[in-house]
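Asker: What follows is a predicted structure for the sequence shown.
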Amino acid sequence: MSQPASTRYARALRTLRGQATSDGAGVRLTRVIGGPALPDLDPFLLLDEFGTDRPEDYLAGFPEHPHRGFETVTYMLDGRMRHRDNHGNEGLLTPGAVQWMTAGRGLVHSEMPEQEEGRMRGFQLWVNLPSKEKMAEPRYQEFPSENIPVVQPAEGVSVKVIAGMVGDARGPISQPATDPLYLDIALDAGSSWEYALPEGHSAFAYVFEGDAAIGDGEDTRELGTHEMAVLGGGDVFKASASGDARLILVAGRPLREPVARYGPFVMNTKQEIMQALVDFQEGRF
């Protein structure tokens, strides 16, 4: 895909590595967004990467916990995870599957590994909801790997389209409020790819296998494994790799609203957070 000479390539405005932490009942993970280095990237509130071959790092899972006011996106790369909630919804996430859960006004759910050994790997992303949708009815968009399109837009490049569009391929996830883009990009050694980013969106790239170069010319920045770049300064994303690499490219329309946050509740005011606590304690989720 060639671009005219006037093309403005997005560059890495800043780069960072996640911090090791644990969540749930002791599941070990790496927090990339949501920590001190990058508390949020409107509309994104959190990005966790989990990946281990050690069953003791994931077996305890994420027992029942509440959410209100935002969305969680779980993308499984390896392993199997069973989810249940207090509204009677249940499903199994298998390798390559995606679950986009809109918590809305509130639910209580659990995410528990359905395996006792082997590799468990994937991402969880939190996406904020606008104030008018924070008290909407909870809903799920859940798709197995075979329902998510994969395209080869350039030689040596494979892209799994979870949300947004690449050429004529449209990802199955829909959320008009933030109009998300979520791509899983695999680059063979020596390949490169260019993609026009949605105008006005916040965007980031995160490399989870190999090394990839982001940008063009003197603004090119090399990202190592488990390194993220906040993108800006241009409207075309360019990634290239000297060896095999894999990364996610994520973008969303900023909400530009006040954020009041307390653990698993994300609202617009402290008063709404206090009401969420009361509603949860009194069983109204």
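Answerer: Sure thing, it's come through.
Asker: switch to C-alpha atoms for all contacts and neighbour counts from now on
Answerer: Noted.
Asker: Helix, strand, or coil at A276?
Answerer: Classification of A276 by DSSP: H, G, I helix; E, B strand; the rest coil places it in helix.
Asker: next up, a second structure to put side by side with the first:
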Amino acid sequence: MKSRQLQQIIRGMETSDGAGVKLRRSIGAQPGLRLDPFLMLDEFGTENPDDYIAGFPPHPHRGFETVTYMIDGHMRHQDHMGNVGELKSGGVQWMTAARGIIHSEMPQQESGRMRGFQLWINLPAKEKMKPAAYRDIPAAEIPQVALPDGGSVKVIAGTLQVGEQRTSGPINPAPDTLATDPLYLDISLPAGGGFTHPVHAGYNAFIYVYEGSVSVEGKTVPQYSAGVLSDGDSVAVTAGDAGVRAVLIAARPLHEPVVQYGPFVMNTREEIEQALDDYRNGTLAA
């Protein structure tokens, strides 16, 4: 097996989105920092309600998928299709905006910690205008697997392989039914603990550290940073002295042009202009 190396470190940049929610953006902080098919990764994490209470009022999306993973806290999703989802600690919201969706994500708490991630995954041109879809995945449906040498892994998407044991997450489609075939693992390791896992050769992959630090083939990824990995068919990581909590994310690249204007991600400028027209005239999510 060819183990992946640490190719680049992208430190999370403090910013805000929605109605003023404070967060750190790594992947996608600038157009040159995308990692096909990943458009953006935001981490939000605070115990100060002033940093999150305004939430994300109704706003549109077209052309990609959003994956929101709530580690701590409670937000409510509502969209134009009538979906209402209660995103609570440990749960995931997988939303395929496709041709268009208008939704809100609003805090359902006035105090306490709010922490989690939102990942944007691009859709191929042939799927950008398919009907929108939404799935609410509670924590009870996300398997957590104990590792032999300590630590554990939550399987959100794809399949975890530990020795002969294979564990599939709730998002586990065949590669030919979801173009990007994503892998999304939440890894917790004690100090000095190790974890090795296969990753399809040719897929783009990164690891984001949200507690502690981790090393990849001797090179360290610090807290609040994304470590972009080179190509290979496996990844081996070792936790730092304080242990680590990190997400390992990989997917098949699309190799298509990306034209983005805020919440719209298409392949051409003309398609972006059409999205803007559709939003203005009320047909974006029709």
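Answerer: Received the coordinates, thanks. Keep in mind it's a predicted model, so treat the numbers as computed, not measured.
Asker: Contacts only, for I273 of the first structure.
Answerer: 260-262, 265-267 (CA atoms under 8 Å, 6 or more residues apart in numbering).
Asker: Which of those residues fall in strands?
Answerer: 260-262, 265-267 (DSSP state E).
Asker: TSV for those residues, including distance to L183 of the first structure and neighbour count?
Answerer: Output for those, formatted as TSV (distance: CA to CA, whole Å; neighbours: other CA atoms under 10 Å):
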residue	distance to L183 of the first structure	neighbour count
A260	29	14
R261	27	16
Y262	29	13
F265	27	20
V266	25	25
M267	28	25
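Asker: count of neighbours near the aligned partner of H74 of the second structure in the first structure?
Answerer: Per TM-score structural alignment, the equivalent position to H74 of the second structure in the first structure is R80. R80 of the first structure sits with 20 neighbouring residues when counted by other CA atoms under 10 Å.
Asker: Quick check: chain neighbours aside, which residue is closest to R80 of the first structure?
Answerer: Nearest non-adjacent residue to R80 of the first structure, counting by CA to CA, 6 or more residues apart in numbering: T94, 4.7 Å away.
Asker: Touching, the one you found and P144? I think so.
Answerer: Yes. With contact defined as CA atoms under 8 Å, T94 of the first structure reaches P144; the gap is 7.1 Å.
Asker: quick one, which of these two is more surrounded?
Answerer: T94 (19 against 15).
Asker: how far away is the aligned partner of the more buried one in the second structure from G82 of the second structure?
Answerer: Counting by TM-score structural alignment, T94 of the first structure corresponds to K88 in the second structure. Distance, K88 of the second structure to G82 of the second structure, using CA to CA, to the nearest Å: 19 Å.
Asker: Likewise for T268 of the second structure?
Answerer: Applying CA to CA to T268 of the second structure and G82 of the second structure gives a distance of 30 Å.
Asker: cool, V209 of the second structure as well?
Answerer: Taken as CA to CA, the span from V209 of the second structure to G82 of the second structure is 35 Å.
Asker: Which of these two has more residues huddled nearby?
Answerer: Neighbour count, other CA under 10 Å: between V209 of the second structure and G82, V209 has more, with 24 against 8.
Asker: The more buried one is in what secondary structure piece?
Answerer: According to DSSP states H and E, V209 of the second structure maps onto strand 204-216.
Asker: which secondary structure elements does that strand contact?
Answerer: strand 219-221, strand 225-229, strand 234-251 (3 or more CA pairs under 8 Å, 6 or more residues apart in numbering; DSSP states H and E).
Asker: Need the counterpart of Y208 of the second structure in the first structure.
Answerer: Y208 of the second structure maps onto Y206 in the first structure, by TM-score structural alignment.
Asker: for the spatially most central residue of the second structure, what are its contacts?
Answerer: Centroid-nearest residue in the second structure: L119, 2.7 Å away (criterion: CA atoms, centre = their mean). Counting by CA under 8 Å, 6+ apart, L119 of the second structure touches 38-42, 66-68.
Asker: Out of these, which is nearest to T96 of the second structure?
Answerer: For T96 of the second structure, the nearest member of these is T66. The distance, counting by CA to CA, is 6.5 Å.
Asker: Touching, that closest one and V92? I think so.
Answerer: No. Contact criterion CA under 8 Å: T66 of the second structure and V92 do not qualify, at 10.3 Å.
Asker: more crowded one of those two?
Answerer: V92 (27 against 20).
Asker: Just say helix, strand or coil for the closest residue in space to the more buried one that isn't next to it in sequence.
Answerer: The spatially closest residue to V92 of the second structure, leaving aside those adjacent along the chain, is Y69, at 4.5 Å (CA to CA, 6+ apart). In three-state terms, and counting by three-state DSSP, Y69 of the second structure is strand.
Asker: Let me know the distance separating Y69 of the second structure from T268 of the second structure.
Answerer: 30 Å.
Asker: Comparing the two, which shows the higher neighbour count?
Answerer: Y69 (24 against 14).
Asker: which one in the second structure is aligned with G69 of the first structure?
Answerer: Using TM-score structural alignment, G69 of the first structure lines up with G63 in the second structure.
Asker: Going by residue numbers, what spans are strands in the stretch 1-150 of the second structure?
Answerer: 6-11, 13-17, 21-25, 38-46, 56-61, 64-72, 74-79, 84-88, 92-96, 101-107, 114-122, 133-137, 144-146 (DSSP state E, counting those that start in this stretch).
Asker: quick one: what's aligned to H226 of the first structure in the second structure?
Answerer: So, by TM-score structural alignment, H226 of the first structure is matched to Y224.
Asker: quick one on the thing from earlier: now the helices and strands packed on strand 204-216 of the second structure as a markdown table including distance to Q8 of the second structure and mean neighbour count?
Answerer: As requested, these are exported to a markdown table (distance: least, CA to CA, whole Å; neighbours: other CA atoms under 10 Å):
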| stretch | distance to Q8 of the second structure | mean neighbour count |
| --- | --- | --- |
| strand 219-221 | 9 | 19 |
| strand 225-229 | 5 | 24 |
| strand 234-251 | 15 | 21 |
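Asker: could I get those strands as TSV with distance to A285 of the second structure?
Answerer: Compiled in TSV, these are given as follows (distance: least, CA to CA, whole Å):
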stretch	distance to A285 of the second structure
strand 219-221	40
strand 225-229	33
strand 234-251	27
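Asker: ok, the residue mapped onto Q8 of the second structure from the first structure to A203 of the first structure distance?
Answerer: Using TM-score structural alignment, the partner of Q8 of the second structure in the first structure is R14. Separation of R14 of the first structure from A203 of the first structure (CA to CA): 12 Å.
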